[in-house]
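Asker: Predicted coordinates and the sequence they were generated for:
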Amino acid sequence: MVTGVDRGRYQLLTDAGTPVVGMKARELGRGDRSAVVVGDRVGVVGDVSGRKDTLARIVRVEERSSALRRSAEDGEGAGVERVIVANADQLLIVTALADPEPRPRMVDRCLVAAYDAGMEPVLCLTKADLADPAAFLAQYEALAVPALVTSIVGDEIRGLEAVQEHLAGRTSVLIGHSGVGKSTLVNALVPDAGRATGGVNVVTGRGRHTSSSAVALALPDGGWAIDTPGVRSFGLSHIGADDLLAAFADLSAVAADCPRGCSHAEDAPDCALDEWAARGDAGPAGRARLASFRRLLAAKIGASE
């Protein structure tokens, strides 16, 4: 398993539990299509003793069960998707309720990425000691996204036990803006992680980027927490409307009657979803799901918010 990537060197953990440093074999090629990322299962040859100054060669990347992707939105390579983490089964979207203020559109974009990857999204709300989470959670009620709420009282993180239980035995990716308390949470989950933490600029409201690369950390109760760098944008241009719709089985069944190429947006002509809602077949719950789907669809357009 790839647990870290640093300047062309890969931190690996063998099935026997031996930490090994590896490099990608030339025959795997170059570029994003041959990328090896944290979470990948790989085949290696060469020295797998783990002794100092030894290197193994990565010669094969096993089939992935999931792939969390993002796409570049600006400059050279715009629109090109990149896998950032492989083989995780849930995405923990960490956002502060205050200091910095929550950014729902960014949360929405992370939800889109999770649905596209086939991962279960989980909301993790920090700093509940500064603001009531009820209003924020109401925005996601129709999506039935699990939510974990933490607060800091003195030196104690309240709600940490619930987070530990939700992550135990699973491979989870943690993602969020800098300054939301993600690294603090990781250090509490994995006491020897040593992830750097930083405060929030009181003028700009932005946190410092305290993590520079993704890293997989073994959880004490089993499973993995993959910490990722703080993000300011999350490009989703590689995801189409039908890709997102696939995560909404009830809406997808109705949309089968849409005209070819339908965008499923609010202004889409002859969209079957509108007819479904207008007839009253959707009911209050269905209308709420449709509104949530279209909000996520709209959030996909802007890379940062």
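Answerer: That came in fine, so what should we check first?
Asker: use CA for all of it now, contacts and neighbours both
Answerer: Fine.
Asker: Just to check, Pro133 is in contact with Leu123?
Answerer: No. When contacts are counted by CA atoms under 8 Å, Pro133 is not listed as touching Leu123 (11.1 Å).
Asker: what residue lies at the spatial centre of this protein?
Answerer: Leu91 (4.4 Å; CA atoms, centre = their mean).
Asker: For Val215, which non-adjacent residue is closest in space?
Answerer: Using CA to CA, 6 or more residues apart in numbering and skipping the chain neighbours, the partner closest in space to Val215 is Gly4 (4.8 Å).
Asker: Next, work out how far apart that neighbour and Asp129 are.
Answerer: 33 Å (CA to CA, to the nearest Å).
Asker: What helix or strand is the residue nearest to the centre of the chain located in?
Answerer: Using DSSP states H and E, Leu91 falls within strand 90-96.
Asker: Just give me the neighbour total for the closest residue to Lys127 other than its chain neighbours.
Answerer: By the measure of CA to CA, 6+ apart, the closest residue to Lys127 outside its immediate chain neighbours is Ser151, 4.7 Å from it. Around Ser151 there are 19 other residues, counting by other CA atoms under 10 Å.
Asker: can I assume Ser151 is in contact with Val180?
Answerer: No. In this structure Ser151 lies outside contact range of Val180 using CA under 8 Å: 11.6 Å.
Asker: this is the comparison structure:
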Amino acid sequence: MARKDSNRQDSTSRDWDESDVRVRARKSGSRPRTKERPAHEDAVTGRIVTVDRGRYTAVLDEDTAQERIVVAVRAKELRRRPVVAGDLVGLVGDVSGAPDTLARLVRIEERSTVLRRSADDDDPVERVVVANADQLVVVVAAANPEPRTGFIDRSLVAAYDAGIEPLLCITKTDLRDPAELVSHYTALELPVLVSGPAPGAAPGDGTLPLDPGLVEALRERLDGHVSVLLGHSGVGKSTLVNALTGADRATGGVNAVTGRGRHTSSSALALKVEGASPGSWIIDTPGIRSFGLAHVDHDRIVEAFDELAEAIAGCPKGCRHTETSPGCALDAWVAEGRAGAAGPSRLASLRRLLGAGARAGELRDEKELGVS
């Protein structure tokens, strides 16, 4: 018994040191995390030309002898911030552009403009379409598919809200005289280009490539700009892009049953405009079925209608500018002809946009030309 007690005494009286300490590892890792992030001062700047399944394609040293295409992956610190065509980004790692190499995208530079849309007018989630564009080319067909003034108006509102200058381009004028559509926007300072079929094309076949003279007129408008093309599928966006850039974007027709175009572009793609000055880019976007304006403030929508915006100074405070708003000055303004011949239809279009978010299904009932 004495010996047993002696052993107990020896074990309790020994000297302990740090080697005897056992510390359980932290569940999140043994090293504490820090909010500090590397500055990546060695990052080189590139322009994103397309995004595809987590791979970001950028052009570096553009318009120099060292110009090259680099494919990159996003750094974790960027989290879920969207990177889109037109973005200027910082890249590190292997930026040689050699086959089977990947750089790392670590920074999105400050954007000069951002073109946004939402899926519909009551969707709170905004989607970035392109970045750093200074010109929006809204492409519609005179027919097949039918031009939708509601879509044009939405595009103009988004452009003005983003600080981007709009331009309207009308294709397939061999199928229908675009005069009525053009007259709808006469009161606006909106440049309009009419694009017809190639010389010698049979009337009504909608044949493209385009008249070279008209292509050159559009090329002149694009010179020195970063322009984004926006339009429904089947209106000829990709054909225009091919003619202006020498690319070979797939083109498609229009479904004979639904009257809607078939999607031929699955992602936005930035291309250089051939024969233009350095810095001239055109961004082709996938054909879209809807262009929601949930992200645009109510007053900003009104301001986009130049021929009507001045009238709201005479509206009572808090006026919603609807058909039932008491004392709304827009009705008298239009009745006096101060908004031009297209004033009544333009006012109707404005009021549809203002009320679209409050009425289910309004986006699906966009006005087609000549349809109330």
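Answerer: Received, thanks. Keep in mind that what you see is a predicted model, and the values were worked out from it rather than measured.
Asker: Overlay the chains and give the TM-score.
Answerer: Overlay of the two chains. TM-score (TM-score structural alignment, normalised by the length of structure 1): 0.87; 296 aligned residues with a CA RMSD of 2.6 Å.
Asker: hmm, back to that, what does the strand holding Leu91 of structure 1 correspond to over in structure 2?
Answerer: Residues 135-141 of structure 2 are matched to strand 90-96 of structure 1 when aligned by TM-score structural alignment.
Asker: ok, average deviation of that stretch from structure 1?
Answerer: Following the fit onto structure 1, the mean deviation recorded for stretch 135-141 of structure 2 is 0.8 Å by mean CA distance after the TM-score superposition for structure 1.
Asker: buried stuff in that stretch?
Answerer: Gln135, Leu136, Val137, Val138, Val139, Val140, Ala141 (16 or more other CA atoms under 10 Å).
Asker: Helix, strand, or coil at the nearest residue to Arg107 of structure 2 once chain neighbours are set aside?
Answerer: Of all residues not flanking Arg107 of structure 2 in the chain, Gly90 sits nearest, at 4.7 Å (CA to CA, 6+ apart). Following DSSP: H, G, I helix; E, B strand; the rest coil, Gly90 of structure 2 is assigned to strand.
Asker: and Gly90 of structure 2, how far is that from Tyr56 of structure 2?
Answerer: For Gly90 of structure 2, the distance to Tyr56 of structure 2 - CA to CA - is 12 Å.
Asker: Give me the more crowded residue out of the two.
Answerer: Tyr56 (23 against 19).
Asker: So what does that one match up with in structure 1?
Answerer: Tyr56 of structure 2 maps onto Tyr10 in structure 1, by TM-score structural alignment.
Asker: Leaving out sequence neighbours, find the closest residue to that match.
Answerer: Gly22 (5.0 Å).
Asker: What is the burial count for the one you found?
Answerer: Gly22 of structure 1 has 24 nearby residues by other CA under 10 Å.
Asker: Same question for Gln164 of structure 1.
Answerer: So Gln164 of structure 1, with other CA under 10 Å, has 17 neighbours.
Asker: what do we get in structure 2 for it?
Answerer: Aligned against structure 2 by TM-score structural alignment, Gln164 of structure 1 finds its counterpart in Arg219.
Asker: my read is its match is in a strand, agree?
Answerer: No. Going by three-state DSSP, the assignment for Arg219 of structure 2 is helix, not a strand.
Asker: Thought Val273 was touching it, still the case?
Answerer: Yes. Look at Arg219 of structure 2 against Val273 with CA under 8 Å: they come within range, at 7.4 Å.
Asker: what sits in contact with each of the two?
Answerer: Leu244 (CA atoms under 8 Å, 6 or more residues apart in numbering).
Asker: picking that back up, who's more crowded, Gly4 and Asp129 of structure 1?
Answerer: Higher neighbour count among Gly4 of structure 1 and Asp129: Gly4, with 20 against 15, using other CA under 10 Å.
Asker: mind checking the end-to-end distance for stretch 62-70 of structure 1?
Answerer: Stretch 62-70 of structure 1 has its terminal residues 21 Å apart, counting by CA to CA.
Asker: Next, the buried residues of stretch 274-285 of structure 2.
Answerer: Neighbour-count burial for stretch 274-285 of structure 2 flags Glu274, Ala276, Ser280, Trp281, Ile282, Ile283, Asp284, Thr285 (criterion: 16+ other CA under 10 Å).
Asker: which other residues reach that stretch?
Answerer: The contact list for stretch 274-285 of structure 2, computed with CA under 8 Å, 6+ apart, reads 63, 85-86, 219-220, 222-230, 237-238, 241, 244-246, 265, 267-273.
Asker: I'd like the distance from it to the chain centre, please.
Answerer: On the basis of CA atoms, centre = their mean, to the nearest Å, stretch 274-285 of structure 2 sits 16 Å off its chain's mean C-alpha point.
Asker: Mind listing the shared neighbours of Ser151 and Val180 of structure 1?
Answerer: Thr126.
Asker: circling back to that earlier point, filter the contacts of stretch 274-285 of structure 2 down to the buried ones.
Answerer: 85-86, 219, 222-230, 237-238, 241, 244-245, 265, 268-273.
Asker: Point out the other helices and strands that whatever helix or strand Trp276 of structure 1 lives in packs with.
Answerer: Per DSSP H and E, Trp276 of structure 1 falls inside helix 272-279. Other helices and strands packing on helix 272-279 of structure 1, by 3 or more CA pairs under 8 Å, 6 or more residues apart in numbering; DSSP states H and E, are helix 249-255, helix 283-299.
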